[in-house]
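Asker: give me a 3D structure for the following:
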Amino acid sequence: MDNWTPFPWTVNPRFDGAHLQQQWDRLHTGDAEPWPERADVLEAWVLFHNGEFQRAAHAGLALGDVGMNVANKATCIYANYLEPREHARQQLLLEAAARAEALQKREPNNAGAWYWQAYAMARYSQCISVAKALTQGLGVKIRQALETTIALAPRHADAHLALAGYHAEVIDKVGALVGGMTHGASKDVGLALYQKALALNPDSAVTLSEYANGLIMLGGHKRMDEARHLQDRAAAVQPLDAMEQLYVASVRLVLEG
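Answerer: Next up is the predicted model:
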């Protein structure tokens, strides 16, 4: 594995196990990841929240199945926000998706295994173009994985958000008629899922910004003011950990552009 691009900022205060326990519910409302009972798994999560993504991924992989969710999350977040090389980004996402899919077979009730497969494939689809991904059948896999995630973890806010994004992106790329008939996409279902995600995790920069993007894709100029309000709220969030810092920085960059 090549050396990954370092996280460009410092998380302050840095996390240790005790500090992470205090903030766990706030940081993991989105992915519904349960508190790790094992010290070695906890240490991998500490690395992740401090922005040491490569070390977190290595640590998680070394632990086997019990560390797979943290390894895949570290890989996906790094690939999406920090990896500058397109081929390497795609490869990392495909590797995470494959690991998650393999974990599903061993632990079919592990919501994270389904979610991180869907997340990795969705980001990979954006790399190669959503339209191309749909022709390869990736859309069906993403939708089914997210639906399974929600069935296993009904309060998984990020799964609701990602499934809403599926409906929005399909309609945005191929239209409501083809999207509905061929890919099961629905504007009303997408909007309802965004609203559910917001209800589950209302103060998350991820939720606010992704909901804003979805409103633009599904509602166009009619929802632009509402979308901008959500983006402004996302940009005003004070990030707690490395992932939130990356996300808030990306939102602020969009608003400045």
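Asker: all contacts plus neighbour counts: C-alpha atoms, from now on.
Answerer: OK.
Asker: so W35, which of the three states?
Answerer: Taken by DSSP: H, G, I helix; E, B strand; the rest coil, the conformation at W35 corresponds to coil.
Asker: quick one, what contacts it?
Answerer: For W35, the contacting residues are 21, 24, by C-alpha atoms under 8 Å, 6 or more residues apart in numbering.
Asker: in this structure H49 contacts Q245, no?
Answerer: No - using C-alpha atoms under 8 Å, H49 is not in contact with Q245, being 10.2 Å away.
Asker: excluding sequence neighbours, find me the nearest residue to A164.
Answerer: Spatial nearest neighbour of A164, chain neighbours left out: G190 (4.3 Å); criterion: C-alpha to C-alpha, 6 or more residues apart in numbering.
Asker: cool, A111 as well?
Answerer: In space, A111 is closest to T149, 4.9 Å off (C-alpha to C-alpha, 6+ apart).
Asker: and for V237?
Answerer: Here the residue nearest V237, using C-alpha to C-alpha, 6+ apart, is A205, at 6.2 Å.
Asker: ok, that neighbour to N50 distance?
Answerer: A205 sits 18 Å away from N50, going by C-alpha to C-alpha, to the nearest Å.
Asker: cool, V66 as well?
Answerer: V66 is 20 Å from N50, by C-alpha to C-alpha.
Asker: between those two, which one's more packed in?
Answerer: N50 (22 against 16; other C-alpha atoms under 10 Å).
Asker: returning to what we had before: state the distance from the residue nearest to V237 to I77.
Answerer: Taking C-alpha to C-alpha, one finds A205 at 15 Å from I77.
Asker: looking at those two, which is more packed in?
Answerer: Using other C-alpha under 10 Å as the criterion, A205 and I77 rank with A205 on top: 25 against 21.
Asker: show the contacting residues for the more buried one.
Answerer: Residues counted as contacts of A205 (C-alpha under 8 Å, 6+ apart) are 233-235, 237, 244, 247-248.
Asker: can you tell me the helix or strand for the residue with the largest distance to the centre of the chain?
Answerer: With distances taken as C-alpha atoms, centre = their mean, the residue sitting farthest from the centre of the chain turns out to be L177, at 27.3 Å. Per DSSP states H and E: L177 is located in helix 176-183.
Asker: who touches that helix?
Answerer: So helix 176-183 is contacted by 139-140, 170-171, 185-187 (C-alpha under 8 Å, 6+ apart).
Asker: Proceed likewise with the subsequent sequence, for comparison:
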Amino acid sequence: MAKWTPFPHAGQFRLDAAQLKKQWARLHTGDVEPLPKDPQVLQAWVHFHNGEFQEASQIGLAAGGAGITAANKATSIYANYLEKKEKTRLELFTQVAEQAQQQAQADPKNANAWYWHAYALGRYSQGISVAKALAQGLGSKIRESLEKAIALAPAHADAHIALGAFHAEVIDKVGALIGGMTYGAKKDKGLKLFQEALRLNPDSAIAMIEYANALVMLEGERKMGEATALYEKAAACKPQDAMEQLDVDLAQAELEE
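Answerer: The predicted structure is shown next:
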């Protein structure tokens, strides 16, 4: 396996297993992943929260079971934020989608198996172009997996964000009429999903960022002020782990442009 690009703030987060257990509820407000019983899986999560994404992925896959979720999250966050080569990014998202699909088949009540299946397909779709992905039938797969995740875990804020983004992206690319008739995408539904995500996880920088993007996609220039305010709020968040730091970095970079 090629060496992954390192987390740019190496050493900023130094959680150990005991500290992670204490902070688990806060760090997993977004994905409501249960605290693992297997110490190897917990160790995979320690690496994830400290920004050691490749180690998290390797240990999670080796552990199997709940470790697959840690591996899928580590691989997805790494691919989304740190992988430089587009071909490799798409390969990583394909890998996660396949792993999550197998996990969902083996454990159909695992909300995060469905969530990471949808997340990986969604990011893959953005990479190849949303219009092309919709033509390949990926839209319905993404929506169905996210709806399953929310049905299994109604407090899953991250699934609400992703489903809100799905509604916004589809309407942005194919218009409200075709988006609604063909893919079930609705503007009001999309915006409500973001509002619910922020109710469930008010400190989520990524919820603020994705909501801001959706407002501009769905409402245009007239929502630019509100979108900028959301970006500013996201940029001011105090990250508690490596993933949250990458979200804040993204908001800050967008504001600087």
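Asker: which of the contacts of A205 of the first structure lies closest to L93 of the first structure?
Answerer: Checking those against L93 of the first structure with C-alpha to C-alpha, the nearest one is Y247 at 17.9 Å.
Asker: what does that closest one correspond to in the second structure?
Answerer: Using TM-score structural alignment, the partner of Y247 of the first structure in the second structure is D247.
Asker: distance of that match relative to Y81 of the second structure?
Answerer: 9 Å.
Asker: between the two, what contacts are shared?
Answerer: With C-alpha under 8 Å, 6+ apart as the test, D247 of the second structure and Y81 reach no residue in common.
Asker: comparing these two, which shows the higher neighbour count?
Answerer: D247 (23 against 16).
Asker: secondary structure element for the aligned partner of M68 of the first structure in the second structure, which one?
Answerer: In the second structure, M68 of the first structure lines up with I68, judged by TM-score structural alignment. For I68 of the second structure, the element it lies in under DSSP H and E is helix 67-81.
Asker: with the first structure superposed, average distance for that helix?
Answerer: When the first structure is overlaid, helix 67-81 of the second structure sits 0.4 Å from its aligned residues on average, using mean C-alpha distance after the TM-score superposition for the first structure.
Asker: relative to the whole chain's centre, how far out is that helix?
Answerer: What separates the centre of helix 67-81 of the second structure from the centre of its chain is 9 Å, taken as C-alpha atoms, centre = their mean, to the nearest Å.
Asker: the next helix or strand after that helix vs the first structure, average offset?
Answerer: Per DSSP H and E, the first helix or strand lying C-terminal to helix 67-81 of the second structure is helix 86-106. Once fitted to the first structure, helix 86-106 of the second structure is off its aligned match by 0.5 Å on average (mean C-alpha distance after the TM-score superposition for the first structure).
Asker: so for helix 86-106 of the second structure, what gets flagged as buried?
Answerer: Of the residues in helix 86-106 of the second structure, 89-90, 92-104 count as buried by neighbour count, 16 or more other C-alpha atoms under 10 Å.
Asker: show me what that helix is packed up against.
Answerer: Counting contacts by 3 or more C-alpha pairs under 8 Å, 6 or more residues apart in numbering; DSSP states H and E, helix 86-106 of the second structure packs against helix 67-81, helix 111-128.
Asker: got the angle for the last one vs helix 86-106?
Answerer: I take that to be helix 111-128 of the second structure. 150 degrees (axes from the mean of the first three to the mean of the last three C-alpha atoms, to 10 degrees).
Asker: just give me the match in the second structure for I142 of the first structure.
Answerer: Match for I142 of the first structure (TM-score structural alignment): I142.
Asker: was I right to think that match contacts G122?
Answerer: Yes - contact status for I142 of the second structure versus G122: in contact at 6.6 Å, counting by C-alpha under 8 Å.
Asker: now do the shared contacts for the two.
Answerer: Counting by C-alpha under 8 Å, 6+ apart, the residues touching both I142 of the second structure and G122 are F166.
Asker: quick one: contacts for the residue lying closest to G65 of the second structure once chain neighbours are set aside?
Answerer: Using C-alpha to C-alpha, 6+ apart and skipping residues adjacent in sequence, the residue nearest G65 of the second structure is Q103, 7.9 Å away. Q103 of the second structure sits next to 65, 68, 113 when contact means C-alpha under 8 Å, 6+ apart.
Asker: and the second one, what does it touch?
Answerer: Spelled out, that is I68 of the second structure. 60-61, 99-100, 103.
Asker: ok, now how distant is it from K148 of the second structure?
Answerer: I68 of the second structure is 18 Å from K148 of the second structure, by C-alpha to C-alpha.
Asker: what residues are up against the residue nearest to Y78 of the first structure when sequence neighbours are not counted?
Answerer: In this structure, Y78 of the first structure finds its nearest non-sequential neighbour in F53, 6.4 Å apart by C-alpha to C-alpha, 6+ apart. F53 of the first structure makes contact with 7, 47, 74-75, 78, according to C-alpha under 8 Å, 6+ apart.
Asker: now the match of Y247 of the first structure: how far from K238 of the second structure?
Answerer: For D247 of the second structure, the distance to K238 of the second structure equals 10 Å [C-alpha to C-alpha].
Asker: can you check L15 of the second structure too?
Answerer: 16 Å.
Asker: of these two, give the one with the bigger neighbour count.
Answerer: L15 (18 against 13).
Asker: name the SS class of the more buried one, please.
Answerer: Under three-state DSSP, L15 of the second structure comes out as coil.
Asker: next one: L134 of the first structure
Answerer: L134 of the first structure - assigned by three-state DSSP - is helix.
Asker: now swap in A2 of the second structure and tell me
Answerer: coil.
Asker: that one: how many residues sit nearby?
Answerer: The burial count for A2 of the second structure: 5, using other C-alpha under 10 Å.
Asker: contacting residues for it?
Answerer: No contacts exist for A2 of the second structure under C-alpha under 8 Å, 6+ apart.
Asker: for N112 of the second structure, see how far away it is.
Answerer: 26 Å.
Asker: one more: S140 of the second structure?
Answerer: For S140 of the second structure relative to N112 of the second structure (C-alpha to C-alpha), the value is 18 Å.
Asker: now swap in R143 of the second structure and tell me
Answerer: 14 Å.
Asker: who's more crowded, the two?
Answerer: Higher neighbour count among R143 of the second structure and N112: N112, with 33 against 21, using other C-alpha under 10 Å.
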